[in-house]
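J.: Structure for the following, please:
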Amino acid sequence: MPQRAQTATPVSVFTQRFSATPRGARLARRLARYHLDEWGVPYGSELSEAAAQIVAELAANAVTHGRVAGRDFELRLTCEPREGGVVRVEVSDCRTESRPPLNPQLPAPDEESGRGLLLVAALASEWGVAEREVGKTVWARLALSE
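T.: As a prediction, this is how the structure comes out:
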């Protein structure tokens, strides 16, 4: 009896470096939404909005806290549709000594910043920080279906 050919579900990946500026962070968010839509995560859907918000927060942190003069930050977006599916967002910067807290605390009500990682933690199924040879990668995972 002939064996059936197994069809592999493709993993979609987008990786790009951006200038460590507010403009670079905005472009990262826009391109993340564009690629997710191309991969079947509709623009404006709950998942697309959550992923875009995570990209925005992590990119803003890379620009604000991870910036090294003359160096870019990198966005890597992966969509793996098999086994329930997951979207993984990774933002890497070159600053090693500036690591985000893994248990971010709610800032005082009058503070103007400090809520980005709380948003990431609320939107992602899990998130963390990975070491790199130079710098760090902050990553988050979102389930394609709940």
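J.: okay, CA-based contacts and neighbour counts for the rest of this
T.: Fine.
J.: Could you pick out the longest helix of the protein?
T.: Ranked by number of residues, the top helix in the chain under DSSP state H is helix 46-64.
J.: Show me what it is packed up against.
T.: helix 22-38, strand 73-80, strand 86-93, helix 116-123, strand 136-143 (3 or more C-alpha pairs under 8 Å, 6 or more residues apart in numbering; DSSP states H and E).
J.: Could you also give me the structure for this second sequence? I'd like to compare it with the first:
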Amino acid sequence: MNSEMATLDVEFEQQISSTRRGARLARLLAEQQIQEWGVPYGCEFADAVTTVVAELAANAVLRGRVPGRDFSLRMVLGDVLRIEVSDAKGERRPARQPDLLPHVAGGGYGLVLVEELADEWGVTDRNPGKTVWAELTWPGSRPTPPSPNMGQNPARLS
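T.: Next up is the predicted model:
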């Protein structure tokens, strides 16, 4: 057995209404959660995380919405920060278009931002729907999240 302690992953997950207000809430929750995990407010990494969450949540609300169904935001801090946004519409899958900026009036640049900010991103199937995920590597040493015994409960944010 390796003498080094294994790095434990910490997780945040929240169901959010599939509305524009819900997309904004996802960004705010992500911003608050990474601060609780020790990521300084306003640093380049924090800005990248909130931008990726905002873009993925906006896509879930605008293109993945099924009436009466929520979307979910899940973030797992391990060796990388993995962001997952799941919606109920599996047939609307975002396309990868490296090196091409979409020329869509009023939007269409969200996944270009995700492509630029994330180390990796993709789409996986789920039942029902899909999960769009992105992974970002913390540029320095990994922030140390608070101990789970300190009363940190992501459900309190609902």
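J.: Post the TM-score for the overlay when you can.
T.: Superposed pair, TM-score by TM-score structural alignment, normalised by the length of the first structure: 0.88. Supporting alignment: 139 aligned residues with a C-alpha RMSD of 1.8 Å.
J.: What does E49 of the first structure correspond to in the second structure?
T.: Under the alignment (TM-score structural alignment), E49 of the first structure maps onto D47 of the second structure.
J.: My error: substitute G66 of the first structure in the last question.
T.: G66 of the first structure maps onto G64 in the second structure, by TM-score structural alignment.
J.: distance of the residue nearest to that match when sequence neighbours are not counted from P128 of the second structure?
T.: Counting by C-alpha to C-alpha, 6 or more residues apart in numbering, G64 of the second structure lies nearest to K89, which is 4.8 Å off, once chain neighbours are set aside. The gap separating K89 of the second structure from P128 of the second structure is 7 Å, by C-alpha to C-alpha, to the nearest Å.
J.: I would like the residues contacting stretch 110-118 of the second structure, please.
T.: Around stretch 110-118 of the second structure, the neighbours that count as contacts under C-alpha atoms under 8 Å, 6 or more residues apart in numbering are 48, 51-52, 55-56, 59, 94, 96-98, 101, 121, 134-136.
J.: What subset of those is buried?
T.: 48, 51-52, 55-56, 59, 121, 134-136 (16 or more other C-alpha atoms under 10 Å).
J.: check contacts around the residue nearest the centre of the second structure.
T.: A centroid search over the second structure (C-alpha atoms, centre = their mean) returns I83, at 3.1 Å, as the residue closest to the centre. Each residue near I83 of the second structure by C-alpha under 8 Å, 6+ apart is listed here: 53, 73-76, 133-135.
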